[in-house]
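K.L.:
My questions concern the predicted model and sequence given below.
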Amino acid sequence: MAKPFPINADVQPDSANPHSWLPLLGHPPGESGPGGLRVLWGVLRPEYRSFSPSLSTFVRMKLAPAAGANAAPWTITAYRHEVLLPAFASDHLRDPRMLIEAAEREKPADAKALAAYVTLTSSPDRLHAAWEIGRTLAKRVVDDHDVAALLVQHVPSLAGGSARPHLHLVIPGPRRITRFSMFSTLVGDLAGDRGRDLVLKLLAGTVEETSA
């Protein structure tokens, strides 16, 4: 695996910038991962540099990248989004607000993490093709670890931005969901830096599968 490259080591937490709320690991300039995708990895923790992030706020900012100042809570302006669940999980968790508020409500007092976080950035020929790569990756993580995952697609050009299309993957906890649809044990493989290698390995298989 390519050696992780610290992306925001010198950035102090800023309430307006969710990418300053957690340490992020990516690729060195000019490099990328499987299929030319740039992969950003991080774990949102209960405290980072004396700042206490909110999982709900973090997710709402991903779901509403172009929301106005007076937008209602949980407004969704992202190009596309979906919650992926283990087959046995209750359908009510398919709603992003229900999922994230349940994760917060059921968080242990000594929680080590709030969520695992992935961003996939590329220059796709088709947005739906990029979405399928992200969705297949998310489904593999969900099925392998019995977790829930929220996938969000951003297309900055629709709001006049110059950044490339990208997908965000948020895995609340990252904790397993029980057969009775409550959050349970921490997934250690997704709660630290080694989660990045896991994602890169799964992504390599995903790119190979979707390009076959």
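P.N.:
Here it is on my side, so go on.
K.L.:
contacts, neighbours, all on C-alpha from now
P.N.:
Will do.
K.L.:
hey, where'd the strands end up in the chain?
P.N.:
5-6, 24-26, 38-44, 80-84, 115-121, 149-154, 166-172, 175-177, 183-186 (DSSP state E).
K.L.:
and these as JSON lines, adding distance to Ala69 and mean neighbour count?
P.N.:
Listed next are the strands of the chain as JSON lines, based on distance: least, C-alpha to C-alpha, whole Å; neighbours: other C-alpha atoms under 10 Å:
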{"stretch": "strand 5-6", "distance to Ala69": "32", "mean neighbour count": "14"}
{"stretch": "strand 24-26", "distance to Ala69": "27", "mean neighbour count": "22"}
{"stretch": "strand 38-44", "distance to Ala69": "25", "mean neighbour count": "24"}
{"stretch": "strand 80-84", "distance to Ala69": "21", "mean neighbour count": "19"}
{"stretch": "strand 115-121", "distance to Ala69": "25", "mean neighbour count": "23"}
{"stretch": "strand 149-154", "distance to Ala69": "19", "mean neighbour count": "25"}
{"stretch": "strand 166-172", "distance to Ala69": "22", "mean neighbour count": "25"}
{"stretch": "strand 175-177", "distance to Ala69": "32", "mean neighbour count": "24"}
{"stretch": "strand 183-186", "distance to Ala69": "32", "mean neighbour count": "18"}
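K.L.:
next up, a second structure to put side by side with the first:
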Amino acid sequence: MKLSNDSSAYLCHLRCTKKAEGRWEPCDKDPSSWLYLNPQPVTEGTSFGVLRKTFWGRVNSGHEFGWRKTHLGPDFAGSDQSVWAPNAERVEVVLPAKADDLLSDPCELLRQTDKFAAPNKQALLTYWTMPLGTAERLHIAWECVRSFARLIACERDLGSIVALHSPGVIGADFPLHAHLLIVPRKLGWGIKHGPYDQTLIRDDGQEILGRLWASHRNGEGIS
């Protein structure tokens, strides 16, 4: 599978932030602007960020962020988030083998992420974006990103929500892409007791995920 490295158009839509008083302000219409983004340059169209409990004065929750990344469009900004009916192209939870089956419900996974967040930690979710603009078919792109989430589950004992976005459906000029919303806590003992994956909630996480993704998309480890 050949995946596009052309990220310029795609990266333009990642944030609708505005500059004010010398800093970037989160924008309610774009949940990507709620993230702390690694100041290091992105590579090959990928994007890495961490959703923190607070960011530039905005109070965040994993559930709100995950809901918005799977329910697309500005009309959802004020919608009832107790109703889970995603309109993203595809959405699935991928869990490590020992995780509780209840966490396969994305709503439950995100609510527990918020409920059991350690008081001395800011990180709620690790966010990873993968461009898929030149994948041969949508189902091939999906299997690639889903198996990447499986790789993370197996190697790092972490659960993820995989969301495939197809902007062409609504006539938007952005390529096919996918997001991983990674819960950065090892799930063998459940979210409440699971230790944090410290490297994935720091800037170093970008290099780690970038290296794994580059290897994976080139055919190594794809099931």
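P.N.:
That came through, no problem. Every value quoted in this text rests on a predicted model; they were computed, and no experiment measured them.
K.L.:
right, and Ala135 of structure 2 touches Glu143 too?
P.N.:
No - assessed by C-alpha atoms under 8 Å, Ala135 of structure 2 is found out of contact with Glu143, at 10.8 Å.
K.L.:
Looking at these two, which is more packed in?
P.N.:
Ala135 (18 against 13; other C-alpha atoms under 10 Å).
K.L.:
Look up how far Ser215 of structure 2 lies from that one.
P.N.:
According to C-alpha to C-alpha, to the nearest Å, Ala135 of structure 2 and Ser215 of structure 2 sit 16 Å apart.
K.L.:
Lys53 of structure 2 now?
P.N.:
Relative to Ser215 of structure 2, and taking C-alpha to C-alpha, Lys53 of structure 2 is found at 32 Å.
K.L.:
which one of the two has more residues nearby?
P.N.:
Lys53 (21 against 13).
K.L.:
Please say which position in structure 1 the more buried one maps to.
P.N.:
In structure 1, the residue paired with Lys53 of structure 2 is Pro46, using TM-score structural alignment.
K.L.:
all helices of structure 1, in order?
P.N.:
With helices called from DSSP state H, structure 1 shows them at 55-63, 96-105, 127-145, 194-211.
K.L.:
Export these as TSV, with columns for distance to Pro13 of structure 1.
P.N.:
Putting the helices of structure 1 into TSV (distance: least, C-alpha to C-alpha, whole Å) gives the following:
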stretch	distance to Pro13 of structure 1
helix 55-63	13
helix 96-105	21
helix 127-145	27
helix 194-211	22
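K.L.:
which one of the ones you listed has the most crowded surroundings?
P.N.:
Mean neighbour count (mean count of other C-alpha atoms under 10 Å) peaks for helix 55-63 among those, with a mean of 20.
K.L.:
how far is it from where the chain is centred?
P.N.:
Centroid separation for helix 55-63 of structure 1 versus its chain: 10 Å, with C-alpha atoms, centre = their mean, to the nearest Å.
K.L.:
Could you tell me where that helix falls in structure 2?
P.N.:
By TM-score structural alignment, helix 55-63 of structure 1 lines up with residues 62-70 in structure 2.
K.L.:
so which of the helices of structure 1 gets nearest Pro6 of structure 1?
P.N.:
Comparison of the helices of structure 1 against Pro6 of structure 1 by C-alpha to C-alpha identifies helix 194-211 as nearest, at 12.3 Å.
K.L.:
Just the residues contacting the closest one, thanks.
P.N.:
Contact with helix 194-211 of structure 1 is made by 1, 33-35, 39, 41-42, 132-133, 136-137, 140-141, 189-190, as judged by C-alpha atoms under 8 Å, 6 or more residues apart in numbering.
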